[in-house]
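Student: Sequence unavailable; structure follows:
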């Protein structure tokens, strides 16, 4: 009986358990962002009457949030369609995000949807490619913003520019419409050169002003160093005659920081005459020796760098000073200053002393002869309380006396006077005799011709030799005809990327510029450069050969420069094998910017940065070899096989092999193919003839 009751209860329970079926439709999207609404259609079918509560819950990461509840009363065989919606905002789902499902429940029956993702992420895509800017330059940061579900963002943008540290951040605000944003801003004119971090945040808000979806990204920009001022700095603005002027140029950027570059410095005297002009690296002292007798005046230093010019003045100080010497019995006082000397000397001979007023023009000297009874005396010369000279001197005479030797006269120096008269008489006699010989020349041809030849021979041989010895190492190394280049202080035009071949002659001081073998060797080199439309600039120990697109009509001058440099090297090596006078040389190849302008047969140019100085430096490191600068080496990688080296802290490339031209390969292949085709045609004709 008990078993029958238990079985009946179990059957009733089983019938109620399977009396309802829940059919829930799949969620349509794989990803939903906050703010979206998820619609979940569901259907409940019964096989018997049922009364209960139908519920829907969001399941995310093990957490359940009920968002729908409704009572149901259905008869047997009835069904009910339910349209539930879930609004994805924080008031309903809280912080629930990630992979989720929706569960529908009626009594003990339940059903689950497919898995989907709830996200609050916004993807930011920047469309700005430029990374380097000048201060005050207009910077536009633009791009797109899309939610993870693929919908466009309509929200807000905040951008912070970190100026130095997180506490110093400039904020910019813009709106985002239909997924697009654009921020227009600029950096201050005195912004420090370097990297700056831009932090972008894009977000949306709900009706309660709460942030829903958001996205973040960072972007780095580089603010360039802009030359803004040129400064001339003196080691001392008051220069003493006989010492060196030390002056340098400092190029400042927008914040006053130094910019390494080069400058052309010119020193002018008080009459605006150019005394020295030199190209030198910025922040490097230029020295100029001021003569000891240079008169007091204000001089000018002019500096040009990066299209900026500045000048400053310094003073050559007055220096009233005299040198004193004693030779035998004569005291010599010489004005070694740069202004007239007007002071009193006290000369002491033993216990005797006498004041002498001395007035001397610049470089003038006066002599005083000392006499005293025969013996050795302590002689001291004192000026302004300071002892200038003290010596023991043997003197002769009747009494102590100090007498100025003012001029030569017959009474004081009879022997010298007689000698001078003799010399003058001899000169007059020789001039008279020479005049007689010239008159006689017209009557006795043979004798006169011989005498004339001797005289002319002496004139021709002696005078030019003196001129040669005095100017042996002066003048230019090369005789320019049509490819001379000159450095200009100021030039208007566009920058041109230029290849410079720098030939450093390291033993220039030892080389005679009159040596025909040297001149012939350099003439050959210049001819090669000229034939390749290059221009030559001479600067002390260095010869620069410039290949400029303006002249060569091509921007690809690297291979041509390498070929010229190799020919130079061969010419110089052959010279050193053949001639006694060797040339110690180094060759560099560099690439940089210049402004150039051709005026008649002379090319005027102005270089930028350290282009010329770095060329000189690299050439000085190359001992009988060719070194490529880092700039040139990177541009010529497709032309040469080179090994990178660090020599005395300078990155250079050393050429190992010059690659063959691709055009030659193409030409060879095309000729080879045409030859094959021609051979095949000939072969077919022969076969047809057979």
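Tutor: Noted; the coordinates are in hand. Since this is a predicted model, take the numbers as computed values, not measurements.
Student: contacts, neighbours, all on C-alpha from now
Tutor: Will do.
Student: Not counting its neighbours along the chain, what's nearest residue 157?
Tutor: Spatially, and ignoring its direct neighbours in sequence, residue 157 is nearest to residue 202 (4.5 Å; C-alpha to C-alpha, 6 or more residues apart in numbering).
Student: and if you look at residue 398?
Tutor: residue 373 (5.1 Å).
Student: tell me the SS of residue 565?
Tutor: Per DSSP: H, G, I helix; E, B strand; the rest coil, the local secondary structure of residue 565 is helix.
Student: now the residue nearest to residue 398, what's its secondary structure?
Tutor: Of the three states, residue 373 takes coil according to three-state DSSP.
Student: What of residue 188?
Tutor: Secondary structure, three-state DSSP: residue 188 is coil.
Student: my guess is it meets residue 135, correct?
Tutor: Yes. Residue 188 lies in contact with residue 135 (C-alpha atoms under 8 Å); the separation is 5.8 Å.
Student: more crowded one of the two?
Tutor: Taking neighbours as other C-alpha atoms under 10 Å, residue 188 and residue 135 compare with residue 135 leading, 19 against 12.
Student: next, the one to line up against it:
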């Protein structure tokens, strides 16, 4: 009987088919999820129908990557059942960081079988809790949280908490899935919102990270103003200009801050020019009038408990304004210091030089312009500056400029009458004083009812008693007396500005060489040749009275507390003596 080649081949195929299906493979159950580093175990049962001897190969397949877990030869008799346990750790050595959906693929005796799918992950679920959201520099922050691996196990590892932007980073332990610790915000941490990140992780025996996860939270740091400054555009300014300044605020990180700031501007005498609220960082100005007093002014900025003060110099300004009204030239001091100098007045090209004298701030003086009948061009000048006032019709015999007079006796008829009455009262006082002095001299003593008042321009009035000794060698001298009556002396004594103005006025008499005496609300100034070294003192007394009036009137224009006064001038004969630096009369 012949067996053909074709028959042999068919028998071989039948035999091979019996071998393939003869080995039954059974895989045990796996968990649905594993974390990296977890122990992995699976049971395999081989139950062939015929004798099988071959390699059993187990592969871990994750996201297209194949990792051979097991390869070993096994021989199993027909009808027997053999169980193999594959146990390993899903660490970095095995998985090389491969994660995702995985399954086990078995190969044995030409048969393949796959397990159910399971997940391999390195995820740790982290929650972060912070007590509070708004913090100040230097404040302690409590950080608390939990960390759990994806497989449900509580983490035993580490947590790193970092806050980029404020240079804060620390590492702490995670025990039984919990972490809790405090840290202090830096004193110079910039203000703003920051993201705090808590990164929890687990390491293997080789200090390589297996599993990790993170959570974030937002914290805000307050802006605390630590420094205040004032930036001036210049250290000195003319009264006709504006001073520009900026208020600068700096926080704990030396960064610019914005806020409302209280500003106070002080004059040189300490009087407040203005108070207002400004925005830090914005440009502001101090508006100066043309008559703003010269000297060092102050700008004070304040916010909360911080304050700063800067000084700037208001320069002296000597300036005049000229107004032509018909044939009258009005000269006004629009500077911030008394004007003392000449002015040039040109009428039709003919120049006249007039001495303005001591013209106080905001005070004016009038001149009458005279010329033969006709239209004349009028120009005025001070120094190198000239001003054309136009043309006006003038009358007169010749070109000249006449001083209309000061305001001492020409302000109003009522004031003139008042001054005359005060002068009469002053004369009566002087007459009574002389009689009393003469009587005391006859009795061998001389007590003056007036108190000598030696004062400085900045000091308060200081009374001293007249020396009681007799006049030994007196002589008659033509003298002048200026009498000043302060009608509201009680109110004036309570006001520092008023007393300063009175002191300034009386200082004019002191500069002229007069002796000043005080009696109640009277201030009597004596001008004698033995004091002034000048034979005729009448004009000196009148000029002094005018200066006093200008100072007091200037005070009344500027301040709410008015000085009510009367002033008079008289001349006559006094018996005087100056001995050992003491003046007696």
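Tutor: Perfect, thanks for sending it. Please read all numbers here as calculations on a predicted model, not as lab measurements.
Student: Could you list the buried residues of the helix or strand harbouring the residue nearest to residue 157 of the first structure?
Tutor: Using DSSP states H and E, residue 202 of the first structure maps to strand 194-205. Within strand 194-205 of the first structure, the residues that count as buried by 16 or more other C-alpha atoms under 10 Å are 195, 196, 197, 198, 199, 200, 201, 202, 203, 204, 205.
Student: leaving aside the residues next to it on the chain, what's closest to the third one?
Tutor: Nearest residue to residue 197 of the first structure, sequence neighbours excluded (C-alpha to C-alpha, 6+ apart): residue 220, at 4.7 Å.
Student: Is the one you found within a helix or a strand, and which one?
Tutor: Residue 220 of the first structure belongs to strand 211-223, assigned by DSSP H and E.
Student: once aligned to the second structure, how far is that strand on average?
Tutor: On superposition with the second structure, the mean distance recorded for strand 211-223 of the first structure (mean C-alpha distance after the TM-score superposition for the first structure) is 3.5 Å.
Student: next one: the helix or strand following that strand to chain centre, how far?
Tutor: Proceeding N to C from strand 211-223 of the first structure, the next assigned helix or strand is strand 229-234, under DSSP H and E. Here strand 229-234 of the first structure is found 18 Å from its chain centre; the criterion is C-alpha atoms, centre = their mean, to the nearest Å.
Student: how close does strand 229-234 of the first structure sit to the second structure?
Tutor: So strand 229-234 of the first structure averages 4.0 Å relative to the second structure (mean C-alpha distance after the TM-score superposition for the first structure).
Student: and that strand, what other elements does it pack with?
Tutor: When contacts are defined as 3 or more C-alpha pairs under 8 Å, 6 or more residues apart in numbering; DSSP states H and E, strand 229-234 of the first structure packs onto strand 244-252, strand 297-305, strand 308-316.
Student: Reformat those strands as TSV; add mean neighbour count.
Tutor: Compiled in TSV, these are given as follows (neighbours: other C-alpha atoms under 10 Å):
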stretch	mean neighbour count
strand 244-252	21
strand 297-305	20
strand 308-316	17
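Student: Tabulate those strands (TSV), appending distance to residue 496 of the first structure.
Tutor: Shown next, in TSV, are these (distance: least, C-alpha to C-alpha, whole Å):
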stretch	distance to residue 496 of the first structure
strand 244-252	22
strand 297-305	17
strand 308-316	19
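Student: Any idea which of those strands gets closest to residue 486 of the first structure?
Tutor: strand 297-305 (15.3 Å; C-alpha to C-alpha).
Student: Can you check which part of the second structure the closest one sits on?
Tutor: Using TM-score structural alignment, strand 297-305 of the first structure lines up with residues 295-303 of the second structure.
Student: Of the helices and strands packed on strand 229-234 of the first structure, which is nearest residue 436 of the first structure?
Tutor: Closest approach to residue 436 of the first structure among these (C-alpha to C-alpha): strand 297-305, 54.1 Å.
Student: mean shift between the closest one and the second structure?
Tutor: Strand 297-305 of the first structure, aligned to the second structure and superposed, deviates on average by 3.3 Å (mean C-alpha distance after the TM-score superposition for the first structure).
Student: Could you list the residues in contact with that strand?
Tutor: For strand 297-305 of the first structure, the external contacting residues (C-alpha atoms under 8 Å, 6 or more residues apart in numbering) are 230, 232, 249, 251, 261-270, 272, 309-317, 489-490, 608.
Student: The residue nearest to residue 157 of the first structure against residue 154, yeah?
Tutor: No. Assessed by C-alpha under 8 Å, residue 202 of the first structure is found out of contact with residue 154, at 9.5 Å.
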